[in-house]
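Student: Provide a 3D model corresponding to the input given below.
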Amino acid sequence: MNKDLLLSKLWEQYKKITPSAKKIHALLEQSGEKIENDHIAIRTYNDERVNIAVLEKPFVKAGYVAKGEYFFESKKLYAKHYEHVTDATAPRIFISELELEKCSEDLQKSVTVLLDTCDQSVFEKEDLVLSGAVWSSNSYDTYLSLLEESEYAAWMYVYGFRANHFTINVNVLTNFKNLEELNAYLKENNWKMNGSGGEIKGTPEQLLEQSSTLADLCMINFNEEAKEIPSCYYEFALRYPMENGELYQGFIAASADKIFESTDVKLQSIN
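Tutor: Next comes the predicted model:
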C-alpha cells in the first residue's frame, strides 16, 4: 500500500469516530486556513504479534524510517517516531506500545487471552494497522477491569488498531500567531481542551509546544449494554527552529505523556 493511500485510509477510519476533527477542519477552513498534518499516533501492545516492529511495517514499506524513541515510565509505554525519507511534507508517524511485562499478571493474562483467541493470520495482514479491534471479545466488564489499571490498555481493547489521533501543523496556519490564540479560538467555539499538565505542553525552549482537545465520546455496543466512552482526539503542534535554523522534528516525552491523557475517562468527568 502506498503512502498516500495508507494515510488516507487512516484518516477516513479516524474521522468516523472523531466527528470533532471534521468540524474543526471546517471551522479553520472557513477562516481561510489550509490544514496540514504534523503527525499521526497509533497505539498497540508489546506482544510480539502486534508490537511496534509489526505495526511499523506498512509505513517502512511506504518510505518511512525510525528517527527517535521515547519512554513513559508512569504509563509503562515505549514509543518510536518515523519520518518519510523523501517527502518532507509527509506527517510523522508516532507508534507507542504498552510494556505488558511491567503490568499486573491479570492485565498481562487479559491481553494474552485476547490475542490468543484471534485468528492468528490476522496479525500477518499488511493492513493490520487499519483493522480496529480484531478480537471477538466485547465486554464492558473487561473494559472496566483494564481501565482500573491502564486507560491505554482499555482504549486498545475497545478500538484496536487505528489512528489514535491526528495533529494539525500550527506552523502553517496564518490566522494564529501562537498556540494560545488557537486554543482560545477553539474554546470560543465550545471545544474542550485537555488541561492535564496545562493546556499547552512543552515550551519554545524545548522546541515543541502541543495542545489537544479532549477525546470525542463514542457509543459502544458492549455485550452487556451500550456505553459512551472516549474515542479519539485532535492535537495541535507548534515547532520551533533549532540552532541550524531547521524546525525540530522530534517529540518531548514529558509533553506526550500528558497528551496521552486526552482519552482519559477521568478528564472527561472533570470537564
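Student: CA atoms for contacts and neighbours, from now on please.
Tutor: OK.
Student: buried sites along stretch 242-255?
Tutor: Across stretch 242-255, burial judged by 16 or more other CA atoms under 10 Å covers 248-253, 255.
Student: end to end on it, go ahead and measure it.
Tutor: End-to-end distance for stretch 242-255: 18 Å, by CA to CA, to the nearest Å.
Student: what residues does that stretch touch?
Tutor: 67-68, 70-72, 81, 201-202, 206-208, 210, 239-241 (CA atoms under 8 Å, 6 or more residues apart in numbering).
Student: can you rerun that using 7 Å?
Tutor: Among residues not part of stretch 242-255, those counted as contacts by CA atoms under 7 Å, 6 or more residues apart in numbering are 68, 70-72, 201-202, 207, 239-241.
Student: likewise for stretch 217-229?
Tutor: So stretch 217-229 is contacted by 17, 138-140, 230-231 (CA under 7 Å, 6+ apart).
Student: how about 8 Å then?
Tutor: Counting by CA under 8 Å, 6+ apart, residues outside stretch 217-229 touching it are 17, 138-140, 230-231, 265.
Student: any chance of those in CSV, plus secondary structure, distance to residue 50 and neighbour count?
Tutor: As requested, the contacts of stretch 217-229 are exported to CSV (DSSP: H, G, I helix; E, B strand; the rest coil; distance: CA to CA, whole Å; neighbours: other CA atoms under 10 Å):
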residue, secondary structure, distance to residue 50, neighbour count
17, coil, 22, 19
138, coil, 19, 16
139, coil, 21, 16
140, helix, 23, 19
230, strand, 23, 20
231, coil, 20, 23
265, helix, 25, 16
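Student: which of the contacts of stretch 242-255 sit farthest apart?
Tutor: Farthest apart among the contacts of stretch 242-255 by CA to CA are 72 and 241. That separation is 25.2 Å.
Student: what's the distance between the closest residue in space to residue 196 that isn't next to it in sequence and residue 198?
Tutor: Once flanking residues are discounted, residue 196 sits nearest to residue 258: 5.9 Å by CA to CA, 6 or more residues apart in numbering. Counting by CA to CA, the gap from residue 258 to residue 198 is 9 Å.
Student: before we compare anything, build this one as well:
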Amino acid sequence: MHTQIESLFAGLWEDYLTITPSAMQIHKLIQAEDEQANIVNDHIALRTFALPGMRVTDLAEHFVQLGYRQAGEYDFSSKKLNAFHYEHSDENQPKVFISELRVDELSARAQAIIHNLTKTLPSDLAQQTDFLYSGTHWAISYEDYTQLLAESEYAAWLAAWGFRANHFTVSINHLQKITELTQMNALLQDHGFVLNQSGGVIKGGEDVCLAQSATMADHALVKFSDLEKNIPSCFYEFAQRYPLNNGKLYHGFVAASADKIFESTNVN
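Tutor: From the prediction side, this is the model:
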C-alpha cells in the first residue's frame, strides 16, 4: 500500500515540478543550510469544480483506496469553495487538502464558460489512474480565462491548469537546523523569493497549532486556444505544527489561514 502511495505522490510531484521549478531551487537552498535536511511533505492541495464526475469525493477516491479518510471540512464563502482534508492512519503519509468551486454560485457567463469546458469530458475521467496530475482536458481562450479571472482567481487558475497539485508543503517540524517558520521565511526572502503577504507572511501561529507561509506562485507558459501567455502556476508552502493539549501535533487545517494561502496563485 505504501508503495502505491509513494507512486501517486511521485506522479503528482513530477508534474508539479514541470511548472514550479522554484521548488527544486528551494530544496537546494534548504540543503545548503543543512546537508542532512530531511525534506518531508506535510500536505498537498488539489483544486476542482463542484460538478458531476469531478467533485472532491471523485478526486479523494484515489486516496481513500489507499487508506486515507476524510478528517476535516471547510467552507470558504467569499471564494465560493467547499474543502475537505484527508489523512492516512500512518501519520508519516502526507495529508491531502481538496477544494471545489461552487460553480452554480458564479455569474451566468462564468458558469457557461466552465460548463463549455467540461461538457464533453468522459464520465469516468476521474477514475483514470493518472487523473490527479493529468492537467487540462479542454481548450480555453485567453479571453475566457480573463473573464473568469475577473470573477474568480480560483476558477481562472483551474481552467488554465486543470487537475494537478496546486502546491506541496515543506514540514518545518521535520527539518533539523531550520526549526522555526520565521527562519525559513528569512532564508527564502534573503534569496529573493517573494512570499504571500495576504493576512501576513505567517498565517496562523502557535495559538491555533498551525503556522503557514507560502511563496507566490511561479509563472509558466500556457497555450491558450488563441495565444500563449505566462501566468501564475503553482507555489510552495511551509508549515509548522504545534502540539494540542494532549501533546500530539495538530493535524488539521485552519480555515482563516487557508483562505489566504489560496491567494498565492493570484495574478496581482
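Student: now the TM-score, please.
Tutor: Between these two chains, after superposing, the TM-score reads 0.95 (TM-score structural alignment, normalised by the length of the second structure); 264 aligned residues with a CA RMSD of 1.3 Å.
Student: neighbour count: residue 258 and residue 198 of the first structure, which is higher?
Tutor: Set residue 258 of the first structure next to residue 198 and count neighbours by other CA atoms under 10 Å: residue 258 wins out with 20 against 12.
Student: list the contacts of that one.
Tutor: Residue 258 of the first structure neighbours (CA under 8 Å, 6+ apart): 196-197, 201.
Student: so it belongs to a helix, correct?
Tutor: Yes - assessed with DSSP: H, G, I helix; E, B strand; the rest coil, residue 258 of the first structure lies in a helix.
Student: which one in the second structure is aligned with it?
Tutor: Applying TM-score structural alignment, one finds that residue 258 of the first structure aligns to residue 260 in the second structure.
Student: corresponding residues in the second structure for the lengthiest helix in the first structure?
Tutor: Ranked by residue count and defined by DSSP state H, the top helix of the first structure is helix 3-16. Using TM-score structural alignment, helix 3-16 of the first structure lines up with residues 5-18 of the second structure.
Student: from the contacts of residue 258 of the first structure, which is closest to residue 36 of the first structure?
Tutor: residue 201 (20.2 Å).
Student: what distance do you get for the residue mapped onto the closest one from the second structure to residue 168 of the second structure?
Tutor: When the second structure is aligned by TM-score structural alignment, residue 201 of the first structure is paired with residue 203. Per CA to CA, residue 203 of the second structure is found 17 Å from residue 168 of the second structure.
Student: which one of those two is surrounded by more residues?
Tutor: A count of neighbours by other CA under 10 Å puts residue 168 above the other of residue 203 of the second structure and residue 168, at 26 against 23.
Student: can you give me the end-to-end distance of stretch 143-157 of the first structure?
Tutor: Criterion CA to CA; first-to-last residue distance in stretch 143-157 of the first structure is 7 Å.
Student: other residues contacting that stretch?
Tutor: 43-45, 75, 98, 107, 133, 158, 231, 263-265.
Student: do stretch 166-181 of the first structure as well
Tutor: So stretch 166-181 of the first structure is in contact with 11, 31, 33-41, 182, 200, 209-211, 233-239, going by CA under 8 Å, 6+ apart.
Student: how does it look with 7 Å?
Tutor: For stretch 166-181 of the first structure, contacts defined as CA under 7 Å, 6+ apart pick out 33-41, 182, 234-239.
Student: farthest pair within these?
Tutor: Among the contacts of stretch 166-181 of the first structure, 33 and 41 lie farthest apart (CA to CA), at 22.9 Å.
Student: quick one on the thing from earlier: with the first structure superposed, average distance for the match of helix 3-16 of the first structure?
Tutor: By mean CA distance after the TM-score superposition for the first structure, the fitted stretch 5-18 of the second structure averages 0.6 Å away from its aligned residues in the first structure.
Student: and that stretch, what's buried?
Tutor: Quick answer for stretch 5-18 of the second structure (16+ other CA under 10 Å): 5, 8-9, 11-13, 15-16.
Student: give me the residues contacting it.
Tutor: With CA under 7 Å, 6+ apart as the criterion, stretch 5-18 of the second structure contacts 23, 66, 133, 164-165.
Student: switch the cut-off to 10 Å
Tutor: By CA atoms under 10 Å, 6 or more residues apart in numbering, the residues outside stretch 5-18 of the second structure that reach it are 1-2, 4, 20, 23-24, 41, 44, 62-63, 65-68, 93-94, 129-135, 163-168, 220, 233-235.
Student: dump the contacts of stretch 217-229 of the first structure to TSV, plus distance to residue 153 of the first structure.
Tutor: Shown next, in TSV, are these (distance: CA to CA, whole Å):
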residue	distance to residue 153 of the first structure
17	18
138	14
139	14
140	13
230	13
231	13
265	13
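Student: which residues touch residue 51 of the first structure?
Tutor: 43-45, 95-99.
Student: take those and keep only those in strands.
Tutor: Counting by DSSP state E, the contacts of residue 51 of the first structure place 43-45, 95-98 in strands.
Student: and the match of residue 258 of the first structure, how far from residue 7 of the second structure?
Tutor: Per CA to CA, residue 260 of the second structure is found 30 Å from residue 7 of the second structure.
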